[in-house]
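Could you work out the structure for the sequence below:
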Amino acid sequence: MTSIDSITLEAADAAAAERFYTTAFGLDTQLRVRASDAPTDGFRGYTLSLTVSQPADVDALIGSALDAGATTIKPATKSMWGYGGVVRAPDGAIWKVATSAKKNTGPATRKIDSIVLLLGAADIVASKKFYTEHGFTVGKSFGRMYVEFESGSSPVKLALYRRKALAKDAGVAPEGSGSHRIAVSVAARPFTDPDGFAWETTSIAAKP
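Take a look at the predicted model:
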């Protein structure tokens, strides 16, 4: 089964982005940053989600992200499915922090239960077929709207969401062009998916 080893975000100021992610979310081994001035405009076609156990942890992580320079897209609030909010990191990446719990069971721990990379797909069926042909195993699938793959021992889960629906969930317009400013590391041969997302072999992605 193919799975994600780590994610590489591209930023104009890689050192500043690294400091942000360490300070705001405590991410290191799961997330890498490298310098890039590739043109990008509007929605980059993906979001990253941090799943936590209770609302206090949502507030703690969003609070530290805002203190470190992130901007609010959607303030943390209760909903039918739980509690969460969305922020934009200084490098432009969109992060959702959420929990299915509606009440706290203790003080905030800032512990992240899972990281989910949601890729916006123009054609869910075609992208699902593409990823299964590249060794990914489907865990959940909801027609032409959403697909989630088994993650195995990977620290990052992969899911596909219809692009317009993903943008709506994040609270941004779906239009965007240029570089995605993200690459995904995998222990397999490199490839590019139908929506232009680049996958690199782990050894290549790990190089400075």
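
Please count neighbours and contacts with C-alpha atoms only from this point.
Fine.

List the residues that contact the residue sitting nearest the centre point of the chain.
Taking Cα atoms, centre = their mean as the criterion, L48 is the residue nearest the geometric centre of the chain, at 1.7 Å. For L48, the residues meeting the contact criterion (Cα atoms under 8 Å, 6 or more residues apart in numbering) are A93, I94, W95, K96, I115, V116, L117, L118.

List the ones among the residues you listed that fall in strands.
Among these, DSSP state E puts I94, W95, K96, I115, V116, L117, L118 in strands.

what's downstream of the longest helix along the chain, the next helix or strand?
Scanning the chain for the helix with the most residues, using DSSP state H, yields helix 55-67. For helix 55-67, the following helix or strand on the C-terminal side (DSSP states H and E) is strand 71-78.

Which elements pack onto that next one?
Taking 3 or more Cα pairs under 8 Å, 6 or more residues apart in numbering; DSSP states H and E as contact, the helices and strands that strand 71-78 lies on are helix 55-67, strand 83-88.

Following up with a second sequence; could you model it the same way so I can compare the two?
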Amino acid sequence: MITINSLTLDTPEPTAAKAFHTALGVDAHITARDAEAPTTGFRGFTLSLVVSQPNIVDAYIEAALDNGGATVTPAKKSLWGYGGVVQGPDGALWKVATSSKKNKGPATRHFEDLVLLLGVGDVKAGKQFYLDHGLEVTRSFGRKYVEFATGPKVKLALYGRHALAKDAGVSPDGTGAHRIVIRSDAGTFTDPDGFSWETD
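As a prediction, the model looks like this:
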């Protein structure tokens, strides 16, 4: 199985980004690198923290806002559960969500999954590209969505770019660098949508 070991986010403000990642408890999996590659608008990906209940969503969002984050979509109930979206000081979009609508205990600072969702132009083509590079599919919904087995640290999924932007509450428009590097044991390559992978 291919394992994603960590993610590197490029930012002109690495110190602020590191403090934000530490506050969310993801600093073991995400690093910030000083870089200023030109980029505007939606960068084509989101990061998600999946948690067990609504008060944990609120706790993480509060920590994010207290450490340089900005509200994109306030936390609220929906058909699928409860969640909200914030933007980190490095510009990355973070969704914190749970499928539960009720609290069953006190809020903790524990997330169940860290998920990298890539917004792609063609989910079917992206799926085949990653299959050809040794990744294994764990769940797939035709041309709409696909998840891969990438180990316990960071999970990977593909979603249509417009659908992902809509889910995050932002415009799909954007140009320039993604400002993210995926570090794994899959080798060094760039996928059809411009996302860079490097050997860890």
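
Quick TM-score on the pair, please.
The TM-score (TM-score structural alignment, normalised by the length of the second structure) is 0.98; 200 aligned residues with a Cα RMSD of 0.8 Å.

Of the ones in strands among the contacts of L48 of the first structure, grab the buried ones for ChimeraX.
Typed into ChimeraX, the line below selects the buried ones among these, using 16 or more other Cα atoms under 10 Å:
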select :94,95,96,115,116,117,118
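
got the residue ranges for the helices in the first structure?
Per DSSP H, the first structure has helices spanning 14-24, 55-67, 124-133, 163-170, 202-205. These are given in chain order.

Of these, flag the one that's most buried.
Greatest average neighbour count among the helices of the first structure goes to helix 55-67 (a mean of 21), per mean count of other Cα atoms under 10 Å.

tell me the average deviation of that helix from the second structure after fitting.
Helix 55-67 of the first structure: mean distance to aligned residues in the second structure after superposition is 0.5 Å, counting by mean Cα distance after the TM-score superposition for the first structure.

how far is that helix from where the chain is centred?
Centroid separation for helix 55-67 of the first structure versus its chain: 17 Å, with Cα atoms, centre = their mean, to the nearest Å.

repeat for stretch 132-152 of the second structure
15 Å.

which residues are in contact with stretch 78-97 of the first structure?
Residues contacting stretch 78-97 of the first structure (Cα under 8 Å, 6+ apart): 10-13, 17, 20, 44, 46-52, 55, 58, 61-62, 65-66, 69-77, 98-102, 170-171.

Quick one: residues contacting T40 of the first structure.
Listed by Cα under 8 Å, 6+ apart, the contact partners of T40 of the first structure are G176, S177, G178, S179, H180, R181.

Can you tell me which of those residues end up in strands?
Those of the contacts of T40 of the first structure mapping onto strands are G176, S177, G178, per DSSP E.

And the second one, what's its match in the second structure?
Pointing back at S177 of the first structure there. Aligned counterpart of S177 of the first structure in the second structure: T175 (TM-score structural alignment).

hang on, that match packs against G44?
No: the pair T175 of the second structure and G44 fails to qualify as a contact (Cα atoms under 8 Å) at a distance of 9.2 Å.

looking at the helices of the first structure, which is closest to S36 of the first structure?
Between S36 of the first structure and these, the shortest separation by Cα to Cα is 8.0 Å, and it involves helix 14-24.
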